[in-house]
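*Asks:* everything below, folded, please.
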Amino acid sequence: MRTANLDDRLVLVRDDGKAVDVEKASDGLFSSDPQAVFDRWDAFTDWAATAEARSDHGVPFDERQLGAPVPRPRQIFAVALNYADHVDESAFDTPEHLSVFTKFPTSLTGPYDTVELPSSLVDWEVELVAVIGRHAHRVGVRDAWSHVAGLTVGQDLSERRLQLRGPAPQFSLGKSFPGFSPTGPFLVTPDEVEDPDDLAIGCAVSGETMQESRTSRMIFSVPDQIARISAVCPLLPGDLVFTGTPAGVGGAREPRRFLAPGEVLHSWIDGIGTLDTRLTAGLTHPHGPDA
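*Replies:* As a prediction, the model looks like this:
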């Protein structure tokens, strides 16, 4: 099953590419709110599997009308240093423990939106994003996938000066400027892809490929991440987990390479979809990263 946020309404995306409005097709059984569905995810998936759910006359749509598939999560977790090649390019030792930070919900944006750059040091990090569908607390690795509603494509945009400025790093602030969490275009349930633990992932800046890998190269798999995070924090329906990025970030290149106004950041994960994020110049705050 694929769902999307079409003009702030929850839709099912059929195999023919047409959108079915969930509230209308269910006669009001489910809300049009794309966020509300996660609190009733099991009931929703049961309904979506019925012939009635897909017999509605779907409508064609322009993907550029899509917003973030999960527009208002209560929590956003993100994992650092989770691909061995990214660990190497960052000059760190292979981690023994999961390294987790947060991204704030106000940083979320859709799959085709424009993002203002707050400085000349904004980097890209393409990521697989797992969306929680069931309350998860102290979940074991074997049961973790059953708590995932679906997967989507994400970018963990990062302003490197603020992120790394001392005396202690500011990962959460440096990665939470407005628009710094593009996601989409769809939420895809794990059964829609051949192997949810092994997906091709990558991104390009204005046509030049920067990152290209597979999610099977993660140090901590998606189930392992959910188990480790939920051992401490209950994961709530509709929460997001940004699962880490592979090698190829701009700050690790020689010479360093960052995003510039006018460029387009194209991100993809096979079986899930693509993001096209356009970059524009923004105002630098007097207490922001360039201060």
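
*Asks:* rest of the way, CA atoms for contacts and neighbours
*Replies:* OK.

*Asks:* for Ala252, the count of nearby residues, please.
*Replies:* Ala252 has 16 neighbouring residues, counting by other Cα atoms under 10 Å.

*Asks:* ok, it - contacts?
*Replies:* Contacts of Ala252 were listed using Cα atoms under 8 Å, 6 or more residues apart in numbering, and they are 89-90.

*Asks:* let's see 10 Å
*Replies:* Counting by Cα atoms under 10 Å, 6 or more residues apart in numbering, Ala252 makes contact with 86, 88-91, 123.

*Asks:* sitting in helices, which of those do you find?
*Replies:* Judged by DSSP state H, those include 86, 88-89 as members of helices.

*Asks:* mind checking which helix or strand the closest residue in space to Gly248 that isn't next to it in sequence is in?
*Replies:* Once flanking residues are discounted, Gly248 sits nearest to Gln211: 4.8 Å by Cα to Cα, 6 or more residues apart in numbering. Assessed by DSSP states H and E, Gln211 sits inside strand 208-214.

*Asks:* what helices or strands is that strand leaning on?
*Replies:* strand 126-132, strand 200-205, strand 264-269 (3 or more Cα pairs under 10 Å, 6 or more residues apart in numbering; DSSP states H and E).

*Asks:* got the angle for it vs strand 264-269?
*Replies:* 20 degrees (axes from the mean of the first three to the mean of the last three Cα atoms, to 10 degrees).

*Asks:* and strand 208-214, how far out from the chain middle?
*Replies:* In terms of Cα atoms, centre = their mean, to the nearest Å, the centre of strand 208-214 is set 17 Å apart from its chain centre.

*Asks:* and the next helix or strand past that strand?
*Replies:* helix 222-230.

*Asks:* second chain to compare with the first, below:
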Amino acid sequence: MKIITYELDGRAGVGALHPDGGAVDLTEAGDALEIASNPQARARAERLMADPARRIPAPLRLRAPFAPRSFICIGLNYMDHVKESNAQTPARPVVFAKFANALAHPGDAITWYADVTQQVDWEAELGVVIGKPCYRVSKEEAMAYVGGYTCVNDVSARDIQLTDSAKQFTLGKTLDGFCPVGPCLVTTDEIPDPQNLAIRCRVNGTVVQDSNTREMIFDVATLVSYLSKFMTLMPGDLIATGTPPGVGMGMKPPVWLKDGDEVTVEIERIGALTNFCRVR
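*Replies:* Next comes the predicted model:
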């Protein structure tokens, strides 16, 4: 099931994309996380999907499918991205965080001030959503705690993250709106193998990243298990699993997002997440 959160005529609701096109209202079944991870809510949603009267009239505005409880990000998790970053291959996952202010919805403008950063970069990433409390689980157990998947754009201010004298890694990652999420939350039954998904990023229609999640250094099960050794993962935690090669920083010369640019993250079986850029 591809679960969405939407706005229509000033009203917020929860729905799902219908295989035949359009969307179905599932608000009565619960929120997106409940439908993805709670069997009873999922059963109610399945019944509602079959009701033609639940179809949502177009047009509707998509929102982020859920509000992450925490944003847990993984760096340097594709080998070719390690090389383009002139970094060493990590022996264990590189972990950092974004904050709640970074959340952006599908179609939102990614906005920054020119006196704060002039080197804004894109990063297409598979988002893994935790579905139930998870602490000190093995790699073999880890996938049972995943509730679904989504697209993430880990937007990054490289001049703050890397070249500022203080190397403010977190600060450069968590400007307002620097983490678009969406367009939907896809349940795990629709993605039995998250390590075989095409992942792309396009800027103004030009493909800049084109890879597959099989190229991850640390796969989803390893990441969930590793993180759970240090912290209790809870429903709604979002793990951004790292970006493949093709970021602007790695180009010769570097290419940065600019005012008016359109950036799209697209992942097989999930869909496309598109945002526009605005510089003030």
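
*Asks:* can I have the buried ones of the ones in helices among the contacts of Ala252 of structure 1 as a ChimeraX selection?
*Replies:* Per 16 or more other Cα atoms under 10 Å, the buried members of these correspond to this ChimeraX selection:
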select :86
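
*Asks:* as JSON lines, the ones in helices among the contacts of Ala252 of structure 1 with distance to Glu194 of structure 1 would be great.
*Replies:* Shown next, in JSON lines, are those (distance: Cα to Cα, whole Å):
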{"residue": "His86", "distance to Glu194 of structure 1": "25"}
{"residue": "Asp88", "distance to Glu194 of structure 1": "29"}
{"residue": "Glu89", "distance to Glu194 of structure 1": "30"}
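
*Asks:* show me which of the ones in helices among the contacts of Ala252 of structure 1 is closest to Val193 of structure 1.
*Replies:* His86 (25.0 Å; Cα to Cα).

*Asks:* quick one: map the closest one onto structure 2.
*Replies:* Applying TM-score structural alignment, one finds that His86 of structure 1 aligns to His81 in structure 2.

*Asks:* now Leu117 of structure 1
*Replies:* Using TM-score structural alignment as the criterion, Leu117 of structure 1 maps onto Trp112 of structure 2.

*Asks:* distance of its match relative to Thr274 of structure 2?
*Replies:* 17 Å (Cα to Cα, to the nearest Å).

*Asks:* follow-up on the earlier one: please name the nearest non-neighbouring residue to the match of His86 of structure 1.
*Replies:* Of all residues not flanking His81 of structure 2 in the chain, Pro245 sits nearest, at 4.3 Å (Cα to Cα, 6+ apart).

*Asks:* Gly273 of structure 1 now?
*Replies:* Spatial nearest neighbour of Gly273 of structure 1, chain neighbours left out: Pro185 (6.1 Å); criterion: Cα to Cα, 6+ apart.

*Asks:* which SSE is that neighbour in?
*Replies:* Short version, using DSSP H and E: Pro185 of structure 1 is in strand 181-188.

*Asks:* that strand vs structure 2, mean deviation?
*Replies:* Superposing on structure 2 and averaging over aligned pairs (mean Cα distance after the TM-score superposition for structure 1), strand 181-188 of structure 1 comes out at 0.6 Å.

*Asks:* what span of structure 2 is that strand aligned with?
*Replies:* Going by TM-score structural alignment: strand 181-188 of structure 1 matches residues 179-186.

*Asks:* so which bits of the matching stretch are buried?
*Replies:* 179-186.

*Asks:* look up the closest residue to Cys233 of structure 1, ignoring the ones flanking it.
*Replies:* His137 (6.8 Å).

*Asks:* residues near that neighbour, how many?
*Replies:* Neighbour tally, His137 of structure 1, other Cα under 10 Å: 17.

*Asks:* and it, what does it touch?
*Replies:* Contacts of His137 of structure 1 (Cα under 10 Å, 6+ apart): 226-236.

*Asks:* aligned partner of it in structure 2?
*Replies:* Match for His137 of structure 1 (TM-score structural alignment): Tyr135.

*Asks:* could you pull out the helices for structure 1?
*Replies:* Using DSSP H, helices in structure 1 cover 22-25, 41-48, 51-55, 84-89, 160-164, 171-174, 222-230.

*Asks:* what's the mean deviation for the fourth one versus structure 2?
*Replies:* Aligned to structure 2 and superposed, helix 84-89 of structure 1 gives a mean residue distance of 0.5 Å (mean Cα distance after the TM-score superposition for structure 1).

*Asks:* now do the fifth one
*Replies:* Helix 160-164 of structure 1: mean distance to aligned residues in structure 2 after superposition is 1.2 Å, counting by mean Cα distance after the TM-score superposition for structure 1.
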